[in-house]
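Trainee: generate coordinates for the sequence data below:
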Amino acid sequence: MSDEQGFSPRERRASFTLAGIFGMRMLGLFMIMPVFALYGDELIGFSPLWVGIVIGVYGLTQAALQIPAGWLSDRIGRKPVIYGGLALFALGSVVAAMSESVYGVAIGRVLQGSGAIAGAILALAADITHEENRTKAMAIIGVCIGISFAIAMVLGPVLASFFGLSGVFWATAVLSIVGMVMVYFMLPNSIHKGQIRDVTAAPELFSRLLKDKQLLRLDFGIMLLHLTLTAVFVAFPLTLLDAGLAAERHWWLYLPMLLLSFILIVPFLILGAKRNMNKQLFLASILVMMVSLILMATGQGHIAVLAVAMLLYFTAFNFMEASLPAFLSMLAPAGAKGTAMGIYSTSQFLGAFLGGVLGGLLYQELGGAGVFLLVAACMAFWFWLAAGMTNVSKVRSHILPIGVNIEDTARRESLLTQLLALPGVQEALIIPEEGAAYLKVDGNVFELDQAKRLINL
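Mentor: Sure thing, here's the model as predicted:
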């Protein structure tokens, strides 16, 4: 195990391995998005509606199984769930690759989505890292997901141009097998800690969190963000094709726009953190996304306009994708972060499914412009909804192992009272079964060493 100052080699290797496994799986899910509308027209039953269903249907099984898979990993261990999830993903990829109809491909995508391993991966990261390094491990995983999306927008079109649609699915099957090899050879064996409330959901907290208006704003926000993403990629590849950009060259537009968007969001992330302008910048990003969608609708036939629209879209999307989990971490009650994240992730995948179906229906009835304009209306609704969001500050969460006997109720209550009296502590929760204290603190004034001395008296 690491010391308290930084990663040990074991923690670093495990964190990057888990990030790579998670990233490869997301890469496999995302690669189909920019290409299916272009290369799926030879499949039996092809239609705009089925384009949307195929792109988004993985989200339905992800939404249904995300939390149960995390619970299962608490019971039987993390690695078995990860192996099983990757095997299901590989099976779904093979089914989709060998299918000659959109219905078979949709079944393959359902199987891909059923390999819901996010909860198990995050829980394993928590098992094998010291609490003070856990945030770093989660950040590495989060960055890898963002990178996988960017790679998918480029690699998907390139693979499809050389090997066709089936080649993309065969590539995702290979990625799954590589992931299983990485689990076997590169992940250290760890002592399974059971439920850790920072990363896994606690059933008894659902009712409370589903009544929290601030958290619900974030849940609806991530749902609308991914609804928009899948709906856009039902229509945008066909819009580029109609504008005269050949399918095999679509990555020429995606790559520079994505790279520029990553550069553009950096100063805004820094500004939001240093000036406490998170809410203002977040609302501005929703407006930027709405403008980008209107440009997509009105710029039909003009590649330059569509390129600018995609730059604005990617910039706003990446900023919100990075900001929403941070907001959730700050707003979730002490000891409820894992449950809040489970509800949030379920909302995200449900949004992906709804966006695919909605985008397919709208394109079938109203064309690409109709998709973009109605999704822009969803952004207007989101802006209204997010306007009531709390302007989050430098709130941080900590999990501290307790070095004293807390089985005695009076001793536990006394310790809880003392923790709450510490400067900067906003919430405190002691879970005797875990031998841990969950703290939600103001990072500007809270002193971690002071809390450690108190709980280890």
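
Trainee: rest of the way, CA atoms for contacts and neighbours
Mentor: Fine.

Trainee: can you give me the strands for the stretch 251-400 of the chain?
Mentor: Applying DSSP state E, counting those that start in this stretch to the stretch 251-400 of the chain gives strands spanning 395-401.

Trainee: isn't residue 297 up against residue 368?
Mentor: Yes - at 7.0 Å, residue 297 counts as touching residue 368 under the criterion of C-alpha atoms under 8 Å.

Trainee: the most centrally placed residue in the chain: what's it in contact with?
Mentor: The centroid of the chain falls nearest to residue 345 when counting by C-alpha atoms, centre = their mean (6.6 Å). Going by C-alpha atoms under 8 Å, 6 or more residues apart in numbering, residue 345 touches 63, 66.

Trainee: for residue 148, see how far away residue 238 is.
Mentor: 23 Å (C-alpha to C-alpha, to the nearest Å).

Trainee: just residue 89 next, same as before
Mentor: Per C-alpha to C-alpha, residue 89 is found 16 Å from residue 148.

Trainee: the more surrounded of these two?
Mentor: Taking other C-alpha atoms under 10 Å, residue 89 and residue 148 do not tie; residue 89 has more neighbours (30 against 23).

Trainee: now residue 110, nearest residue through space, not along the chain?
Mentor: Using C-alpha to C-alpha, 6 or more residues apart in numbering and skipping residues adjacent in sequence, the residue nearest residue 110 is residue 58, 4.9 Å away.

Trainee: quick one, what contacts that neighbour?
Mentor: Shown in contact with residue 58 (C-alpha under 8 Å, 6+ apart): 29, 109-114, 349, 353.

Trainee: please report the distance of it from residue 169.
Mentor: Counting by C-alpha to C-alpha, the gap from residue 58 to residue 169 is 14 Å.

Trainee: let me see the contact set for the closest residue to residue 347 other than its chain neighbours.
Mentor: Spatially, and ignoring its direct neighbours in sequence, residue 347 is nearest to residue 223 (5.1 Å; C-alpha to C-alpha, 6+ apart). Neighbouring residues of residue 223 by C-alpha under 8 Å, 6+ apart: 347-352.

Trainee: next, the structure of the following sequence, for comparison with the previous one:
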Amino acid sequence: MRGWAGAYGTLAALTLARVAFGFQLQTVASLGPELARAFGMDFATLGTLMGLYMIPGVLVAIPCGFIARRIGDRDVVAAGLAMMAAGSLLSAAATGPWGIGAGRVLSGAGAVAMTVMQGKIMSDRYQGRRFTMLMGVLVGAFPIGIGLAQLLQHKLATAYGWPAAFIAGCVAALLALGSFLATWTGAPHAAPRTLAWPPRRETALVVVSGLIWTAYNAAYFNFLSFMPSYLAAHGHPVWVADTVMTFATWGNMPAILLGGALASRFGPNRVFVAGTLLCAASVAGSAVLDMPLLWGAVFGTVASMHGGLIIEIGTLSARPENRAVGMGIFYTTYYLGGAGLPALCGKAADLAGDPVGAFLAAAGLSLLALPFYFWHRSWARARA
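Mentor: Model prediction:
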């Protein structure tokens, strides 16, 4: 009974950690108008602050995998959650963009440590369809955090000042840390702790799967990041912004679980292609037709149904004994692209003189997921 409770307790704690991750990541986007007024930021600067949360992944993800092999998964995740809390406090105490950015880097490094280990922890405990379903829960928890951020952070900033939103992110990380430490139990069939690099074939497959995740999130993050500024610039009331972000985030978890079920019935290729095209269409459509409620609903439901498939591909591209380092490689690839894409899309918005430029750039980048996906599939079959 203790093992069952511990395994699902760990899942619940990691789910809460993913909610905290999304809540923290969205903070700059949610506070975009407030921070722009307070510090005179343009879209490119805001995009840079958004991307700073991703930058630590370039340097931290692979070392986290090796460190976990030496000291264990539990300590790496706990340290990561503590860093997420500390970084949010640092941003809350900042007096300018540099201080906010420093806190974002620290929090981002902690989020990397937690994220790198989640797939490995789940794959040590579950296999088959149960693994697919539970990874869908973890992936779907992240946008719930983004949705909570969009609903709550502006209100906190209005009532108590913008630092209150960062303090709320600290509290979320501390709650996740406490629940994780309280429920952790070792995996019954954990891989041995070694320090070997995965073989070239596994490394290549993991890198390509990381590129798929990067392309997927080009649309995902930039839609959520620039939508508040778009709605403000086009004169939409606050209730529209709240509704759009609710549609765009809260529907993700059931959509991802639905995607897993559809993949079992119709095959992952069809689900992936349909999800990618719908995702790009909903983001690009936001730039063409001023119908944010429609695009938010499409984006938050069917357009996100393939997200869990990508994480499953990345996790299973490496053998169990190589999975900690393999996920480090996966997220290093992702963060290399993810750190620069918000600034790139922000630059597109500046050139267009409107956030619609960011939407068009993000939609185009997201379509790169298709060739990367089929490259991975063909290579995996050829090398099997």
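
Trainee: work out the TM-score between the chains.
Mentor: Scored against TM-score structural alignment, normalised by the length of structure 2, the superposed chains reach a TM-score of 0.83; 377 aligned residues with a C-alpha RMSD of 3.5 Å.

Trainee: returning to what we had before: which of the contacts of residue 223 of structure 1 sits closest to residue 421 of structure 1?
Mentor: residue 347 (35.9 Å; C-alpha to C-alpha).

Trainee: what's that closest one aligned with over in structure 2?
Mentor: Mapped onto structure 2 by TM-score structural alignment, residue 347 of structure 1 lines up with residue 333.

Trainee: next one: residue 48 of structure 1
Mentor: For residue 48 of structure 1, the residue aligned by TM-score structural alignment is residue 43.

Trainee: now do the contacts for its match.
Mentor: Per C-alpha under 8 Å, 6+ apart, neighbours of residue 43 of structure 2: 346-347, 349-350.

Trainee: what does residue 21 of structure 2 give?
Mentor: Neighbours of residue 21 of structure 2 in contact, by C-alpha under 8 Å, 6+ apart: 111, 142, 145, 173.

Trainee: so which of those sit within helices?
Mentor: Here DSSP state H is the test, and those give 111, 142, 145, 173 as lying in helices.

Trainee: now do the helices in the stretch 101-250 of structure 2.
Mentor: 128-160, 163-183, 200-233, 238-250 (DSSP state H, counting those that start in this stretch).

Trainee: same list (those) but as a markdown table, adding distance to residue 49 of structure 2.
Mentor: Formatted as a markdown table, the helices of the stretch 101-250 of structure 2 follow (distance: least, C-alpha to C-alpha, whole Å):
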| stretch | distance to residue 49 of structure 2 |
| --- | --- |
| helix 128-160 | 16 |
| helix 163-183 | 13 |
| helix 200-233 | 11 |
| helix 238-250 | 20 |
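
Trainee: of those helices, which is nearest residue 263 of structure 2?
Mentor: Taking the helices of the stretch 101-250 of structure 2 one by one with C-alpha to C-alpha, helix 128-160 is closest: 10.4 Å.

Trainee: which of the residues in the closest one are classified as buried?
Mentor: By neighbour count with 16 or more other C-alpha atoms under 10 Å, helix 128-160 of structure 2 contains the buried residues 131-157.

Trainee: hang on, isn't residue 122 of structure 2 packed against residue 131?
Mentor: Yes - Residue 122 of structure 2 lies in contact with residue 131 (C-alpha under 8 Å); the separation is 6.9 Å.

Trainee: number of nearby residues for residue 379 of structure 2?
Mentor: 15.

Trainee: and if you look at residue 344 of structure 2?
Mentor: Using other C-alpha under 10 Å, residue 344 of structure 2 has 18 neighbouring residues.

Trainee: tell me the contacts of it?
Mentor: Applying C-alpha under 8 Å, 6+ apart, the residues near residue 344 of structure 2 are 44, 47.

Trainee: map it onto structure 1.
Mentor: Under TM-score structural alignment, residue 344 of structure 2 pairs with residue 358 in structure 1.

Trainee: skipping adjacent residues, who's closest to whatever residue of structure 2 lines up with residue 290 of structure 1 in space?
Mentor: Aligning on TM-score structural alignment places residue 290 of structure 1 opposite residue 280 in structure 2. Nearest non-adjacent residue to residue 280 of structure 2, counting by C-alpha to C-alpha, 6+ apart: residue 363, 4.6 Å away.

Trainee: and the gap between residue 203 of structure 1 and residue 209 of structure 1?
Mentor: Applying C-alpha to C-alpha, the value for residue 203 of structure 1 to residue 209 of structure 1 is 10 Å.

Trainee: ditto for residue 427 of structure 1
Mentor: Relative to residue 209 of structure 1, and taking C-alpha to C-alpha, residue 427 of structure 1 is found at 15 Å.

Trainee: one more: residue 421 of structure 1?
Mentor: 25 Å.

Trainee: out of the two, which sits in the busier spot?
Mentor: residue 209 (19 against 12).

Trainee: just checking, the more buried one touches residue 219?
Mentor: No - counting by C-alpha under 8 Å, residue 209 of structure 1 stays clear of residue 219, with 10.6 Å between them.

Trainee: if you rank the contacts of residue 43 of structure 2 by neighbours, which is first?
Mentor: residue 346 (30 neighbours).

Trainee: so what's the residue nearest to it when sequence neighbours are not counted up against?
Mentor: Excluding the flanking residues, the one nearest residue 346 of structure 2 by C-alpha to C-alpha, 6+ apart is residue 44, at 4.7 Å. Contact partners of residue 44 of structure 2, counting by C-alpha under 8 Å, 6+ apart, are 343-344, 346-347, 350.

Trainee: one more pass at 7 Å, please.
Mentor: If you count contacts by C-alpha atoms under 7 Å, 6 or more residues apart in numbering, residue 44 of structure 2 has them with 343, 346-347.

Trainee: what about the host helix or strand of it, how far off from structure 1?
Mentor: Secondary structure from DSSP states H and E places residue 44 of structure 2 in helix 43-52. Compared with structure 1 after fitting, helix 43-52 of structure 2 deviates on average by 1.1 Å (mean C-alpha distance after the TM-score superposition for structure 1).
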